[in-house]
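Peer 1: Predicted model follows, preceded by the sequence.
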Amino acid sequence: MAKTILASTLALGMLVNVATAKEVSFKGKTIEWIVPYKAGGGTDKWSRFYAPLISKNLPGQPTVVIKNMPGGGSTKGANFFAKRASKDGLTIFASSASTQIPFLLGDKRVRYDYKNWKAVISSPTGGVVYVSSKLGVNSIDDLDKLSSQELKFGSQGATSMDLIALLAFDLLDIKTQPVFGMKGKKSTRLAFLRGETNIDFQTTSSYIKNVLPAQKDGRAVPLFAWGTLDDNGDFQRDPTFPNLPHFGEVYEKVHGKKPSGDAFNAWKTFFTASFPSQKMIMLPKDVSNDVVETYQNAMKKIVSDPEFKAMSEQQLGIYPQTVGEKADKLKSTATNVNDEDRKWIQNWLTTNYNVRF
């Protein structure tokens, strides 16, 4: 009798769980996707890759409209989302490293808190540093030739994703003159292609689509990729660019030893917070569990589609896409840094770029 009661109780519990997980239909609805950058950059291209897939796989096949909202190093769009996003799943946000870094640094422009948001997909990416062929450099083996040349680097700002590049250049003794005020990575890329700057980096999706043609026609020369981290936190070559050395290899080439020290440790902490979970789709504060689960299920359908792997590798590079609760856990990792590294970076930014916190 007791076993019968227990079995009935368990069955009832399962029915309750099923009943509480309601699929939300978006039939006839329009979803506004806030992208806090100009059109044409890496995050914009990533969003436009996913937009039709989200439309196809969400129940009711809603229209997904990208709304580009650049400004404030991406904080304008993030602040708008935090304040104005609807709680019915009709507003989503494209987070990127340039949104995460100001949050991690305590930038005074930040009016958003990642703890309030729910990530439904986390996309790692890489990046490639490249220079103008006019500098007479053919590969990383010619790195010493850059020491005598005037290098100009277009930047969105020292507290944006460009922090990773600016500190990396410092660690590698690559002297650059940053040209601040760029509205996004598209702007930095176009400045490079116009000859206004001569060193740049782009994330993988933008590099594949927009810089690779310039590399093939001899205008751009790739130096190195940032690389990826293995399960032990050690650098590995980027699988999308296996012929390019990673940052750790270049550091060792320049200094004759493996990377170490406070500056490198701080750089690696912010790199880890920026690239392994570089782009994420966020749902806003107070959105219902039904909406969250509906989005999670849609993202799982997308990445499990047999055709998705080939499409994503061609457009985004060879990186695993993380969905569901695992994506939200990666969000937590990407939006937390230890106080020691945060303070080191803040002091470095204040000393070198007069950034006040």
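Peer 2: Received the coordinates, thanks. Numbers count the residues shown, from 1 in each chain.
Peer 1: Going by C-alpha atoms from here, please, whenever you check contacts or count neighbours.
Peer 2: Noted.
Peer 1: So which residues of this structure form helices?
Peer 2: With DSSP state H, the ranges of helices along the chain come out as 2-20, 42-57, 75-84, 97-105, 162-171, 185-193, 204-206, 212-216, 247-255, 262-274, 289-304, 308-316, 325-334, 339-353.
Peer 1: Give me the buried positions along the fifth one.
Peer 2: Taking 16 or more other C-alpha atoms under 10 Å as the neighbour-count basis, helix 162-171 is seen to contain the buried residues 162-168, 171.
Peer 1: Could you check the angle it makes with helix 247-255?
Peer 2: 30 degrees (axes from the mean of the first three to the mean of the last three C-alpha atoms, to 10 degrees).
Peer 1: what's the spacing between helix 162-171 and its chain's center?
Peer 2: Helix 162-171 has its C-alpha centroid displaced from the chain centroid by 16 Å (C-alpha atoms, centre = their mean, to the nearest Å).
Peer 1: contacts for it?
Peer 2: With C-alpha atoms under 8 Å, 6 or more residues apart in numbering as the test, helix 162-171 has contacts from 98, 155-158, 175-176, 201, 251, 263-264, 267, 270-271.
Peer 1: Next, the angle from it to helix 185-193.
Peer 2: Using the same axes, to 10 degrees: helix 162-171 against helix 185-193 is 40 degrees.
Peer 1: ok, back up a step: rebuild the contacts of helix 162-171 as TSV, extending it with distance to T43 and neighbour count.
Peer 2: Converted to TSV, the contacts of helix 162-171 look like this (distance: C-alpha to C-alpha, whole Å; neighbours: other C-alpha atoms under 10 Å):
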residue	distance to T43	neighbour count
S98	10	25
S155	16	27
Q156	14	24
G157	17	21
A158	18	23
K175	28	18
T176	25	19
F201	14	27
Y251	28	19
A263	28	17
F264	26	17
W267	22	22
F270	18	26
F271	17	24
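Peer 1: which of these lies closest to N57?
Peer 2: Nearest to N57 out of those is S98 (C-alpha to C-alpha; 28.3 Å).
Peer 1: Please tell me I have it right and that closest one contacts A158.
Peer 2: No: taking C-alpha atoms under 8 Å as the definition, S98 is not a contact partner of A158, at 10.0 Å.
Peer 1: Just put the buried residues of helix 162-171 in CSV and tack on distance to I121.
Peer 2: Shown next, in CSV, are those (distance: C-alpha to C-alpha, whole Å):
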residue, distance to I121
D162, 23
L163, 24
I164, 23
A165, 25
L166, 28
L167, 28
A168, 28
L171, 32
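Peer 1: structure B:
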Amino acid sequence: MRRFITVACVTSLTILAAAGASAQQAVETFYHGRTLSIVVGHEVGTGYDLYARTVARYLGKHVPGQPTVITQNMVGAAGLASAIWLANVAPRDGSVIATFAHTASVDPLLGASGGKFDPSKFNWIGNLDEVTGTCSFSPEAGIKKIEDLYTKEVLVGAAGAGVGGPLSQSARGVRNLLGMKLKLVQGYKGSADVRLAILRGEVNGVCGIPLSTLKTEWRDDFTSGRIKPLLQLGLNKNPELKDVPHVYDFAKTPEDRQVLDLIFGAQANGRPYAAPPGTPPERVAALRRGFAETIKDPQFVAEAEKLQLDLKPTAGEDVQKLIDRFYAYPPAIVERAKAAVRQD
């Protein structure tokens, strides 16, 4: 009997190993000679675009079959257009992944997406960085510390229109939850256009701009003091901004912190990548492994350092856990957050 059980166990393991090898071969066959697209939900020249193009140069060699990886920009609604497309239109065969603003993961809660997609249904591939957003201002704003906004109104720029997008949501959150005098000017194509608007004097600041963007695309203005962060936004304090107050410093109750979570905490998933709902699990697993290997690739890491791209990556499973946490918050918390970012 013992020998029979042993033989049966060995046979089962052999069958499982063969099935695994067969699945691996099927994935490799699918990607061989194929193009894998990374759809960027923001304009060329933004941080999302720069990160994605850097990933694209290395991801293919870490995915079975070594597909050719290209980037495509799908600009609209501050990244929401690409998220809605990913949920409803994109091919579900593993040939497409997308990256967009972290706000897309909570926009359905906050009422920006019109219920057109469910982020919990995405197959999250991974995240490149825990973004630290900032409220940053030019000298023309006439403020030296964030508390000056309690008495002085400042114009801040944002991409798109309506509720969506990190710049508009961040500005409204700071204004409506902290009581600071920010006047929002929307309609810019993206953060690159907001930067030009600051240089032209159309607006004097921006809320929600990542520190990583200040250090890369906005480097000259940041290092010269032409743009200066006065408030940091995000789930955790960033030691690089140790003298800059954190938005959570203004929370008075645990409930206040949960409301801030829904508006600013999602920045922990600051550079996320996702595949559409319904993508075959074995291809999702291959993309996750490829992504994890890419961010450890010495050549990728060296290029990211050269470009001054901040990297604080998390696995796709961890991205999912944080999103699930936010979606479990009580309705009263969600309603407070929704009211705080509601369009004027």
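Peer 2: Looks like it arrived, so ask away. In this text, all values refer to a predicted model and were calculated from it rather than measured experimentally.
Peer 1: sorry, back to before: now the helices of the first structure in JSON lines, please, with extra columns for distance to L90 of the first structure.
Peer 2: JSON lines is the format used below for these (distance: least, C-alpha to C-alpha, whole Å):
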{"stretch": "helix 2-20", "distance to L90 of the first structure": "21"}
{"stretch": "helix 42-57", "distance to L90 of the first structure": "12"}
{"stretch": "helix 75-84", "distance to L90 of the first structure": "11"}
{"stretch": "helix 97-105", "distance to L90 of the first structure": "21"}
{"stretch": "helix 162-171", "distance to L90 of the first structure": "31"}
{"stretch": "helix 185-193", "distance to L90 of the first structure": "27"}
{"stretch": "helix 204-206", "distance to L90 of the first structure": "26"}
{"stretch": "helix 212-216", "distance to L90 of the first structure": "36"}
{"stretch": "helix 247-255", "distance to L90 of the first structure": "40"}
{"stretch": "helix 262-274", "distance to L90 of the first structure": "26"}
{"stretch": "helix 289-304", "distance to L90 of the first structure": "10"}
{"stretch": "helix 308-316", "distance to L90 of the first structure": "24"}
{"stretch": "helix 325-334", "distance to L90 of the first structure": "19"}
{"stretch": "helix 339-353", "distance to L90 of the first structure": "35"}
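Peer 1: Figure out which of those is closest to W33 of the first structure.
Peer 2: Comparing those by C-alpha to C-alpha, helix 42-57 comes nearest, at 8.3 Å.
Peer 1: Next, the angle helix 97-105 makes with that closest one.
Peer 2: Using the same axes, to 10 degrees, helix 42-57 of the first structure lies at 110 degrees relative to helix 97-105.
Peer 1: Can you state the residues of the second structure onto which helix 42-57 of the first structure aligns?
Peer 2: The counterpart of helix 42-57 of the first structure in the second structure, using TM-score structural alignment, spans residues 47-62.
Peer 1: Relative to L229 of the first structure, which of the contacts of helix 162-171 of the first structure is nearest.
Peer 2: When those are compared against L229 of the first structure (criterion: C-alpha to C-alpha), the nearest one is F271, at 10.0 Å.
Peer 1: What's the match for S212 of the second structure in the first structure?
Peer 2: In the first structure, S212 of the second structure lines up with S205, judged by TM-score structural alignment.
Peer 1: ok, that match - how many residues close by?
Peer 2: S205 of the first structure is flanked by 24 other residues according to other C-alpha atoms under 10 Å.
Peer 1: That one and M14 of the first structure: what is the separation?
Peer 2: Between S205 of the first structure and M14 of the first structure the computed distance is 43 Å (C-alpha to C-alpha, to the nearest Å).
Peer 1: which residues sit in contact with the equivalent of N123 of the second structure over in the first structure?
Peer 2: Aligned against the first structure by TM-score structural alignment, N123 of the second structure finds its counterpart in K118. Taking C-alpha under 8 Å, 6+ apart as the contact definition, K118 of the first structure lies against 282-285, 292, 328.
Peer 1: swap the cut-off to 7 Å and go again
Peer 2: Residues near K118 of the first structure by C-alpha atoms under 7 Å, 6 or more residues apart in numbering: 282-284, 328.
Peer 1: Next: P276 of the first structure.
Peer 2: 124-125.
Peer 1: Apart from its chain neighbours, what residue comes closest to the residue opposite it in the second structure once aligned?
Peer 2: In the second structure, P276 of the first structure lines up with A268, judged by TM-score structural alignment. Leaving aside its chain neighbours, A268 of the second structure sits nearest to E130 (4.2 Å; criterion: C-alpha to C-alpha, 6 or more residues apart in numbering).
Peer 1: That neighbour against A266, yeah?
Peer 2: No: in this structure, E130 of the second structure is not within contact of A266 by C-alpha atoms under 7 Å, at 8.9 Å.
Peer 1: hmm, back to that, name the surrounding residues that touch the match of helix 42-57 of the first structure.
Peer 2: So stretch 47-62 of the second structure is contacted by 40, 42-43, 66-71, 100, 213, 271, 290-291, 293-294, 300 (C-alpha under 7 Å, 6+ apart).
Peer 1: And for stretch 179-198 of the first structure?
Peer 2: Contacts of stretch 179-198 of the first structure (C-alpha under 7 Å, 6+ apart): 37-38, 40-41, 70-71, 131-132, 151-157, 200, 202.
Peer 1: separation between the nearest residue to the match of S212 of the second structure once chain neighbours are set aside and K76 of the first structure?
Peer 2: Of all residues not flanking S205 of the first structure in the chain, L316 sits nearest, at 4.6 Å (C-alpha to C-alpha, 6+ apart). For L316 of the first structure, the distance to K76 of the first structure (C-alpha to C-alpha) stands at 25 Å.
Peer 1: ok, how many other residues are close to the corresponding residue of the second structure for V179 of the first structure?
Peer 2: Structural alignment places V179 of the first structure opposite V185 in the second structure (criterion: TM-score structural alignment). Neighbour count of V185 of the second structure, defined by other C-alpha under 10 Å: 19.
Peer 1: likewise K209 of the first structure?
Peer 2: Using other C-alpha under 10 Å, K209 of the first structure has 15 other residues around it.
Peer 1: Could you do N204 of the second structure as well?
Peer 2: Neighbours of N204 of the second structure under the rule other C-alpha under 10 Å: 23.
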